[in-house]
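**Q** Next one to model:
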Amino acid sequence: MNRVLSQRSFLFWICVILAFCIVPFGSVYAQDGGGLPALNISTGADGETTYSLSLQILALMTVLTILPSFLLGVTAFTRIIIVLSILRQALGTQQTPPNQVLLSIALFLTFYVMAPTFEDIYNNAISPYLAGDLPPVAAIEGAAGILSEFLVVNTREAELAMFAEMAGDEPYASNEDVPYTVLLPAFITSELKTAFQIGFLLFLPFLVIDLVIASILMSLGMMMLSPMLVALPFKLLLFVLVDGWAMTIGSIASTYVI
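**A** Modelled structure (predicted):
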């Protein structure tokens, strides 16, 4: 029972459930003669119930507030944006590409990586729910299970075992048994570790160029000339010759098990 409650405690799904629960509560309160204007409802001639605009905005804003955490916590966005930021620092191009461009690249690449998972959630949970074939709880549990499978297969076993041990859980028999309270911090920690490992490998060739340029300038006695300034065009040349952007973005995408 505790395991099931832990699965449902995932922040995104709890907020969605609360958004759906507020509506029936408002209906009952309004029928009982309550005086909350935000929860007023009206019934049309065909029996269709329409809720007040204020309640719709409340439910919408509740969902929107957790979207950044959802994007950062349960998708590939964290790994991608960290690698791209380290790459920009290794190139030494200061604010080029600008933050907006890096965020756009990371966002669209996240959509590319997560597209099979999102499509699976839509086909097996959202679409049946909208068609009336699944109740809300079953649809939420189905979507959470699909997302959980993606998180588990892309989380390192060491991080997963560490958080499971700290939570006092025994080794899990299957991926479905891993609660979100353990899975989410393990996934984030695993993403950070992988991102910094990729960033380290990206940094090495540019560091070699910096060392070579600095040694040459020292041997020529050009103490006042900045090695970073001289090394920048060589870094850019190397990055362009090896088709660095396509190689980097393709390598990041290929690190995920979809």
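**Q** Please make it C-alpha for all contacts and neighbour counts, starting now.
**A** Will do.
**Q** Quick one: the helices in the stretch 1-150 of the chain, in order.
**A** 2-8, 11-31, 53-65, 67-73, 77-91, 99-121, 127-130, 136-153 (DSSP state H, counting those that start in this stretch).
**Q** Ignore what I typed, I meant the stretch 151-258 of the chain.
**A** According to DSSP H, counting those that start in this stretch, the helices that the stretch 151-258 of the chain contains are 157-166, 180-220, 227-241, 244-254.
**Q** Return the list of helices and strands in contact with the longest one.
**A** Counting contacts by 3 or more Cα pairs under 8 Å, 6 or more residues apart in numbering; DSSP states H and E, helix 180-220 is packed against helix 2-8, helix 77-91, helix 136-153, helix 157-166, helix 227-241.
**Q** Mind checking those for the one nearest to Leu102?
**A** helix 77-91 (6.8 Å; Cα to Cα).
**Q** quick check, distance from that closest one to the centre of its chain.
**A** The chain centre lies 15 Å from the centre of helix 77-91; the measure is Cα atoms, centre = their mean, to the nearest Å.
**Q** another one to check against the first:
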Amino acid sequence: MTLSALLLLVPAAAFAARDLAVPSLSLALGAGQSEPENVSVLLEILFLLTILSLAPAIMLTVTSFTRIIIVFSFVRQALGTQQLPPSQVLASLAIFMTFVIMRPVGVAINDNALQPYLSEEIGFTEALDKAQQPLREFMFKHTREKDLSLFYSISKMERPKTKEEVPTIMLAAAYVISELKTGFTIGFLIYVPFLIIDMVVSSILLAMGMMMLPPMMVSMPFKLLLFVLVDGWSLLTGSLVNSFLL
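**A** Okay, here's the model as predicted:
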């Protein structure tokens, strides 16, 4: 009985489908609008899409992320815990710390450039110039003159007389080099105490004749104990944040 009912409903549904209005879509080619206003808007949209696609690279280069992730990697190697904490956890913590450190820069960009531009108080070019100023001040504060001079020597460009004459791309490259040096310096200072523990444990095991016992296996609990007793993560996080506020 059920099968007979279904066979009767199929032709009825097909007949009803004939009365449905099927939407249609038509495409047409025509001359584009070449007004300067339209071209300017299209260029602005293209620029914004480019910025969004380069956002990860920008975050890795012109913010505090580089120094933080390098120091975290040194700490993990010094503790000898292999993959603990996981790389994803360290990267997430570095990102959140970057947001906290870069918050004043982001607020300045929003107040001086983004909001006036959205309110149509300033043009796109002026907004772009004002957005660069807080970021340039931050990079200038943590960039060594030696690193900036290196890139000018490589590019054989004329030395600038003022900070305003330094291109942002040149400043960003010098800033990354300075951050790498600073991160490695902090990592070395953190590595020294743990290295001393490894040397002491290795000497004790050698004196006891336990040459077959890996020193790292014995020293790791002592290094973890020392790191926990001094509240290492809190101390390290506070020191890194303060290094950008000096």
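**Q** circling back: pick the most deeply packed of the helices of the stretch 151-258 of structure 1.
**A** Neighbour counts (mean count of other Cα atoms under 10 Å) averaged over each of the helices of the stretch 151-258 of structure 1 peak at helix 180-220, with a mean of 17.
**Q** matching residues in structure 2 for that helix?
**A** Using TM-score structural alignment, helix 180-220 of structure 1 lines up with residues 168-208 of structure 2.
**Q** Gly80 of structure 2 versus the residue nearest the centre of structure 2, what's the distance?
**A** For structure 2, the residue nearest the mean C-alpha position is Met59 (3.1 Å; Cα atoms, centre = their mean). Distance, Met59 of structure 2 to Gly80 of structure 2, by Cα to Cα, to the nearest Å: 28 Å.
**Q** cool, Leu245 of structure 2 as well?
**A** 30 Å.
**Q** Once you drop chain neighbours, what's closest to Ala138 of structure 1?
**A** Leaving aside its chain neighbours, Ala138 of structure 1 sits nearest to Ala125 (8.0 Å; criterion: Cα to Cα, 6 or more residues apart in numbering).
**Q** Now do the same for the one you found: its match in structure 2.
**A** By TM-score structural alignment, Ala125 of structure 1 lines up with Ala113.
**Q** what do you get for Ile86 of structure 1?
**A** Checking with TM-score structural alignment, Ile86 of structure 1 has Phe74 as its match.
**Q** just Ser104 of structure 1 next, same as before
**A** That one, Ser104 of structure 1, aligns with Ser92 by TM-score structural alignment.
**Q** quick one, what contacts its match?
**A** Taking Cα atoms under 8 Å, 6 or more residues apart in numbering, we find Ser92 of structure 2 in contact with no residue.
**Q** need the contact list for Gly123 of structure 2.
**A** Tyr117.
**Q** that older thread, and the match of Ala125 of structure 1, how close does it get to Leu180 of structure 2?
**A** 30 Å.
**Q** Distance to Met247 of structure 1 for the helices and strands packed on helix 180-220 of structure 1 - can I get that in TSV?
**A** Shown next, in TSV, are those (distance: least, Cα to Cα, whole Å):
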stretch	distance to Met247 of structure 1
helix 2-8	37
helix 77-91	12
helix 136-153	24
helix 157-166	27
helix 227-241	10
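**Q** so which of the ones you listed gets nearest Leu60 of structure 1?
**A** Closest to Leu60 of structure 1 of these is helix 136-153 (Cα to Cα; 17.2 Å).
**Q** Alignment lookup: Leu7 of structure 2 to structure 1.
**A** Alignment note: Leu7 of structure 2 maps to a gap in structure 1; criterion TM-score structural alignment.
**Q** wait, what's in contact with Leu7 of structure 2?
**A** Here Leu7 of structure 2 is in contact with no residues (criterion: Cα under 8 Å, 6+ apart).
**Q** From Met217 of structure 2, how far off is it?
**A** 76 Å.
**Q** Give me the distance between the counterpart of Leu71 of structure 1 in structure 2 and Phe96 of structure 2.
**A** Alignment note (TM-score structural alignment): Leu71 of structure 1 maps to Met59 of structure 2. For Met59 of structure 2, the distance to Phe96 of structure 2 equals 12 Å [Cα to Cα].
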